[in-house]
Every structure is written in structure tokens, then in C-alpha cells.
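[1] Provided below are the primary sequence and the corresponding predicted coordinates.
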Amino acid sequence: MVTSEMVDEKSRASAWFRNLRDEIVAAFEVLEDSQTSGPTAGLPAGRFEVSETTRASDDGSDAGGGLMSVMRGGRVFEKVGVNISTVYGTLAPRAQAAMAARKGIAGMAEDPRFWASGISLVAHMQNPHAPAVHMNTRMFWTPHAWWFGGGSDLNPCLEYDEDTAHFHDVQKQHLDPHDPAHYPRLKKWADEYFYIPHRNRARGVGGIFLDDHCSGDWAADFALIQDIGRAFLPAFLPLTEKRRNQPWSEADKDAQLVHRGLYAEYNLVYDRGTKFGLETGHDANAVLMSLPPMAKWV
């Protein structure tokens, strides 16, 4: 039983997700400015359009919201979104039952309050040699339990073994100081979670993922989720910088569009975050920010 409202812990987590968002948005805009060669160099440097999002509550009361930051048609990024949110209220009966069944939480019907905060990022690139990427981290609280979740995974349409190795190595470097057992466990979890059963394949080359993480030591768990967030830029930016000027063909672009179809299928059919966001009344545009600007099915 959680005996504290964890006001300070919630505030610290929400502030961290906001700071991480600001750091990533700034780094991506610098990347856009530095793209001065290649087929997209003539485009205006991309900038994020920022809008506030809200969560609808059943009774019209304040239920939180966040910021949706989306860049479209940039030199490097065809579409990238970096969203943060802090939402709260009461879980509907269906969500209560699902949470009780999946997490084994008792008492949800008697006190169905919840609070959740996090960051969610998806980047779809102009150059098909540059990999798409996803990252999210979050904290969830109820009066009965709290936990952290999230991760990061790479989604190239044209795979390069050295890029995959770099992405995974950076994740491991950030996890090992917490516990050397974390990386192999979270890699396996990502391989299982980011899998598309109806296609019998993974949606990308994996990464790390965890959910329902609560060791009982909030500070230690928060430090772990922070390092998962800190790993993102050093894991991803070098790959983008290496591939963004690589020439591509129409066949390469076609492969990118087909791969994006896989990404869309996964997010619409299987992703738990998409389902939770829509079922709890969060801004639909923010929830579906992850979808690519263009995709193709064969």
C-alpha cells in the first residue's frame, strides 16, 4: 500500500521529463541548422511547432495535459515529435480492471485515482539510410502502487550492423552502473515487446524496454529511468550525423515507406501507450503523433 501522495517525487519526475524534452528539441534544431549539404539542404531548417495538449475528464474538471512539439518537413527530419504530459484523475472501470489484472493491484475500484507523467519521442527521417527511432520514459502512480516504464528502440528501414551495435552499446553503458543484469534483461524485453505477431517479425533492430518497474527504492528507480533518457542522444545523434548525407535511390525511399507501414501497424494495433492515451481521454493528436507522415503497403 502506498501511504504517501508522493508530491515531491511526482514533481521531480515531471520536471525531469520537461528538461529532457528541452534538451532533445534544442539538439534536433541544431542538427537541422547544420544540414548544409545533400538533397534536402535547400529546405528551410526545421523548427518545432509547440502546442498545449489537454486531457478530457468526464466531469469537465482539470485533468492535466502537456506539450506537443512536432517538426515537419525539415532538412534532416521528415517528421519528429517530442511530447511531454502530466495527467491525472480517476481510471474508468475498464482501465481499473485491466490494471488490476495485469499488475495484480487490489483496491482500484475503491480508489481509482491515478497520476502519470512522461516523455514520448518518435522521429521519421528524410534520408532512408538514417534510422527512425522511438524513445519514451514515464512514471505512473496510484494510491496502491507506483512504477516507472519506458525505453528506446531503433527502427531502420536499411539496416547497418555497426549502427545497431552503437545504439545497443550506448544503452548498455548507461545501464551497467545500475546493475549489469539490466541490459540483457531489458534488451530481451524490447525484443519481445516491439514484435509484430501478424507479420512474424520485429518492427526494428531493438533496444531496451521495461514496465511496471518498482524496486521499492524510488530514488534508485528514478535514477535508472533518468539514465535511460540520458542514453538517447548519444545513442541516436551519431547515427543521424553519419547517414544524413548518404545518397539514396527511389528504391531506398520505397523501402522506407514500406517499413513505415510496419511501424504504423504496430503502434495502432499493439502499443499499450497508444491504447492508454486514447482510452483515458488524452489529446488524440498527441497520442497519434508517432505515426509517420507517409507510409506504403505492398
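    Cool, got the structure. Numbers count the residues shown, from 1 in each chain.
[2] From here on, just use CA atoms for contacts and neighbour counts.
    OK.
[3] Quick check: residue 167 vs residue 281, distance?
    34 Å (CA to CA, to the nearest Å).
[4] In a strand, residue 66, correct?
    Yes - counting by DSSP: H, G, I helix; E, B strand; the rest coil, residue 66 falls inside a strand.
[5] Between residue 167 and residue 281, which has more neighbouring residues?
    With neighbours defined as other CA atoms under 10 Å, residue 167 and residue 281 compare such that residue 167 has more, 25 against 16.
[6] can you pull the contacts of that one?
    By CA atoms under 8 Å, 6 or more residues apart in numbering, residue 167 lies in contact with 154, 207, 235-236.
[7] so what's residue 125 up against?
    76-80, 131-132.
[8] just checking, which of those residues belong to strands?
    77-80, 132 (DSSP state E).
[9] Of the residues you listed, which is the most crowded?
    residue 80 leads those on contacts (other CA under 10 Å) with 30 neighbours.
[10] Without its sequence neighbours, what residue ends up closest to that residue?
    residue 123 (4.2 Å; CA to CA, 6 or more residues apart in numbering).
[11] What of residue 33?
    Residue 33 sits nearest to residue 45 (CA to CA, 6+ apart), 5.6 Å away.
[12] Use this one as the comparison:
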Amino acid sequence: MQAFRAEVEQRFRELRDRIVAGLEQLEGSGATFRRTGWERPGGGGGEMSELRGELFEKAGCNFSAVHGDSFPPAPPGALPEARGADVRSPKFEDLAGKPFSAAGVSLVLHPKNPFVPVVHMNVRYLEAGEISWFGGGMDLTPFRPFPEDTTHFHGVLQQTCGPDRYARFSQWAREYFFLPHRGSERGVGGIFFDYLRGEEEWRFVQQVGDAFLPAYVPIVERRRGTPWTEADRSAQLRWRGRYVEFNLIYDRGTLFGLKSGGNVDAIFMSLPPLVSW
């Protein structure tokens, strides 16, 4: 298991590097990602990559690989309904307190133009005791949705997942990226998956990571030149409030990171630089 974990961590680093290079090219202003390493006192660490540019008001793409002696308790709602034979949720009560390791790549992009959508992507690998699994997801949060953008984004994900998994994982995303107190989803969906067991799922997780740039870049190119007004900007900042609400209240990655002693700055990388309610 240790050799496989090392392979996963290396591939995640390479994925992060490819995405960062692609986003710097897309930014086009000469702004680059500033990388900051960090260490977790209990074991492991990671590297934050953050860009502040003209296209992206704030873009973050983080890599982490941490380990510890005590797996944190599962957050509320961490036990989903069955999503097919390939999804096997562990019994978290049996894992709490056992040695663990976790590695992943997580990104959130907050464009300045209100018509360019926010996007999130995450792929992760966890071990706890003798059990290991993969999880991840990708979703689009436009302030002003355009049907052709939504169709393109979901089309790339459907091609990546295949019809069966896309149907299940897109439904999971609709349920996961939902704000009960608002009674609405935070965006136009995407995919979400968790508890995929075994090395045979590793290829699928890599395909999800590789699908990010093809799913998002054409949308940015289509919308980046759209004129906008101060009224659009004010409405965008209010809409960002829902993104903040989800990430601070419901997001599993945020909750796991805080409970496992992760780097606070890296955990809150997903938050926008400006927001209003």
C-alpha cells in the first residue's frame, strides 16, 4: 500500500503542475501562481499555489499529502446512500482513531468578470487502518448561467465518466452541492463521487483530473470578453456569499482539513477575495 500511495502522491503533484501551467497561460496577463509550502505538525504537508491576476481575481490550486495517528471523526452526513456496486462506504465508527493518510489536489477559481463562472475540482485518496478509497468532484458555479456553457461542461464530464457513472455521480453532485437553508443548489452541478475502492479506480480518478482543463477553458474563452457593469459586479459579490456559506458549513474537505489539523490558509483557499451579503 505504501508504494501505491507514493505513486498517487506523485501523480497528483504532476496533475497540479499541468493545471497550474494551463491556468497561467489562460490568465494571459503575466501573473503567475505563487507557491508556498507548509508542514503539518502531525505529519506530512503540502503546497499552496495562488494567483491574483486580471482574469482570475483569485485562483488557488493546492496539493497536500498528510498522515497521522488518529483518523478524525466523520462529519455529519458523511454516510451517503448506495450509488452502485463500485461505491462502498466504510464504517467510520470502526476507523475513528486509526492511523491515516490523505493526499489530494483541490482547486477553486474566482474570476473577476461576473460572466465567467466559478469552478471547483478535487481529487483525493485516503487510507485509514487497512481501508483505502478515492473521492472527488467537479462543479460549475456561474453567476449568470448560459445553457451552452452548462451543456459543454456536463458533456465533458459525461464523456469522462461514461453514461452510468455520469448519471449517478451528477445526481450525487446535485444533492451534495445543495444549500438546505437556501433551498437551492450552489451552481449548475457537475459530478461528485466518494468511497471508490481499489487500485482499479485509480485510472478513473486520473481521467477526472485530466478532464478539468477541457471542461473549463472553452467556457472562459467564450465569456472573458463579455462587458459587465457595476450592478453585475455587486450581484456577483452577493452570489459569492452562497459559495462561502457552503464551504464553511457543509464542505467535507473543509471539515476534514480542520479536524485533521491541516493548514488553515490552504483550507480557506477556496474562499473568494471579496464577498457581500
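    Good, I have the coordinates. Computed from a predicted model, the values in this text were never measured in an experiment.
[13] Just give the TM-score of the two.
    With the length set by TM-score structural alignment, normalised by the length of structure 2, the two chains reach a TM-score of 0.92; 266 aligned residues with a CA RMSD of 1.6 Å.
[14] Need the contacts of residue 125 of structure 1 in a markdown table (columns: distance to residue 254 of structure 1).
    What follows is the contacts of residue 125 of structure 1, written out as a markdown table (distance: CA to CA, whole Å):
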| residue | distance to residue 254 of structure 1 |
| --- | --- |
| 76 | 18 |
| 77 | 17 |
| 78 | 15 |
| 79 | 17 |
| 80 | 20 |
| 131 | 14 |
| 132 | 15 |
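[15] ok, of those residues, which one's closest to residue 277 of structure 1?
    Of all the contacts of residue 125 of structure 1, residue 277 of structure 1 sits closest to residue 80, with 18.7 Å by CA to CA.
[16] and residue 220 of structure 2, which of the three is it?
    Residue 220 of structure 2 ends up helix, using three-state DSSP.
[17] show me where the stretch 1-150 of structure 2 has strands.
    Applying DSSP state E, counting those that start in this stretch to the stretch 1-150 of structure 2 gives strands spanning 34-39, 44-51, 56-68, 100-111, 118-128, 131-141.
[18] how much does the fourth one stray from structure 1?
    This means strand 100-111 of structure 2. When structure 1 is overlaid, strand 100-111 of structure 2 sits 0.3 Å from its aligned residues on average, using mean CA distance after the TM-score superposition for structure 1.
[19] which residues of structure 2 does stretch 279-286 of structure 1 align to?
    Counting by TM-score structural alignment, stretch 279-286 of structure 1 falls onto residues 259-266 of structure 2.
[20] Which positions in that stretch come out as buried?
    260, 262-263, 266 (16 or more other CA atoms under 10 Å).
[21] just to revisit the earlier point, out of the contacts of residue 167 of structure 1, which is most surrounded?
    residue 207 (27 neighbours).
[22] Kindly confirm my reading that that one is in a strand.
    Yes - remark: residue 207 of structure 1 belongs to a strand, assigned using three-state DSSP.
[23] Is it correct that it is in contact with residue 168?
    Yes - here residue 207 of structure 1 reaches residue 168: they are 6.1 Å apart, a contact under CA atoms under 8 Å.
[24] Distance of the residue lying closest to residue 73 of structure 2 once chain neighbours are set aside relative to residue 180 of structure 2?
    The spatially closest residue to residue 73 of structure 2, leaving aside those adjacent along the chain, is residue 96, at 5.4 Å (CA to CA, 6+ apart). Look at residue 96 of structure 2 and residue 180 of structure 2: by CA to CA, they are 28 Å apart.
[25] what about the residue nearest to residue 73 of structure 2, how many residues close to it?
    By the criterion of other CA under 10 Å, residue 96 of structure 2 has 16 neighbours.
[26] Noted, bye for now.
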